[in-house]
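K.L.:
give the three-dimensional model of this entry:
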Amino acid sequence: MTEPPKPPEAGDRLVAAANRPSPPERPVSLTQPRPHRPALPRQVTGPVRVWRGVVAFLASAVRLASRLAALILALYAIFTVFKANPANIWYQFVASLASSLSVGLANLFQLADIRWTTLVNYGLAALVWLIVGSVVAGLIRRAAP
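P.N.:
The predicted model follows:
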């Protein structure tokens, strides 16, 4: 008859570790150089620092502008889906901006319901703005040294 397994105690090794041979210990040698460690990043000063700041600002501005365009397109789609009042000044403002930001996708699909048509077309235009804005911002960031 076999004994039940004992619960682990402090200092016990794992079973998998017990079956594996331990790596041989390396003797410490004062004559051999240490293994290569990556150098700490240097403090950037002067024109390179200014250029990095300009590039970061431009990338952030592109990303912000593309997100703002996508937000306007999404707002117009939401206004249309929920049948907002077309005489409202906010609706008119968002509609005028959305028509110029739709990048030619306003009439891409013609569905039976005008609300679905607006949602699909302007939603697709919003996605295009988000994707293109992210790609352009990434390319701008790569310009930094």
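
K.L.:
switch to C-alpha atoms for all contacts and neighbour counts from now on
P.N.:
Fine.

K.L.:
residues touching residue 103, list them.
P.N.:
residue 125 (Cα atoms under 8 Å, 6 or more residues apart in numbering).

K.L.:
and for the nearest residue to residue 106 once chain neighbours are set aside, the neighbour number?
P.N.:
The shortest distance from residue 106 to any non-neighbouring residue, by Cα to Cα, 6 or more residues apart in numbering, is to residue 121 (5.3 Å). Residues lying near residue 121 (other Cα atoms under 10 Å) number 20.

K.L.:
could you also give me the structure for this next sequence, so I can compare it with the first?
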Amino acid sequence: MTATMGSTVRNGLGIIATIVRIVGLVIVGILVAHIVLTLLDANPSNFVAQFISGYAARFNLGLGNLFVPSQPKLGVTLNYGVAAIVWLVITTVIVRLLRRL
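P.N.:
Below is the predicted model of the structure:
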């Protein structure tokens, strides 16, 4: 019976790890989409651009003004790019820990 319970726990942790990976990748995708829309001069009053910009601001981990170069687009690329990398690293570490349990 304990073998079945251990298998169930492993399956549950695998599902949680998959959910964490998906959520992390969605956040990284939002941050990257914000960078792309900024670089391509998307209309800031467009609903999609506002939606992505709003969520990117929530997920930037306080790194929205880490770098302040003279070109605003470079600032967005650096700041949100660093945030995306941090999210990717955090997500990868958590998923690996969950899979090892």
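
K.L.:
superposing both, give me the TM-score.
P.N.:
Here the TM-score for the pair of chains, by TM-score structural alignment, normalised by the length of the second structure, is 0.94; 100 aligned residues with a Cα RMSD of 1.2 Å.

K.L.:
for residue 107 of the first structure, see how far away the residue nearest to residue 106 of the first structure is.
P.N.:
Separation of residue 121 of the first structure from residue 107 of the first structure (Cα to Cα, to the nearest Å) stands at 7 Å.

K.L.:
what residues are shared contacts of these two?
P.N.:
Joint contacts of residue 121 of the first structure and residue 107 (Cα under 8 Å, 6+ apart) do not exist.

K.L.:
thinking again about what came up before, counterpart of the residue nearest to residue 106 of the first structure in the second structure?
P.N.:
Superposed on the second structure with TM-score structural alignment, residue 121 of the first structure falls opposite residue 79.

K.L.:
now for its match: which residues touch it?
P.N.:
Residue 79 of the second structure touches 60, 63-67, counting by Cα under 8 Å, 6+ apart.

K.L.:
which one of the residues you listed is nearest to residue 89 of the second structure?
P.N.:
Nearest to residue 89 of the second structure among the contacts of residue 79 of the second structure: residue 60, at 13.8 Å, using Cα to Cα.

K.L.:
which SS state does the closest one fall under?
P.N.:
Under DSSP: H, G, I helix; E, B strand; the rest coil, residue 60 of the second structure falls in the coil class.

K.L.:
the second structure: helices as residue ranges?
P.N.:
2-39, 47-58, 72-100 (DSSP state H).

K.L.:
how close does the last one sit to the first structure?
P.N.:
For helix 72-100 of the second structure, the mean deviation from the first structure after alignment is 0.6 Å (mean Cα distance after the TM-score superposition for the first structure).

K.L.:
ok so, going back, out of the contacts of residue 79 of the second structure, which end up buried?
P.N.:
Buried members of those, scored by 16 or more other Cα atoms under 10 Å, are 60, 63-64, 67.
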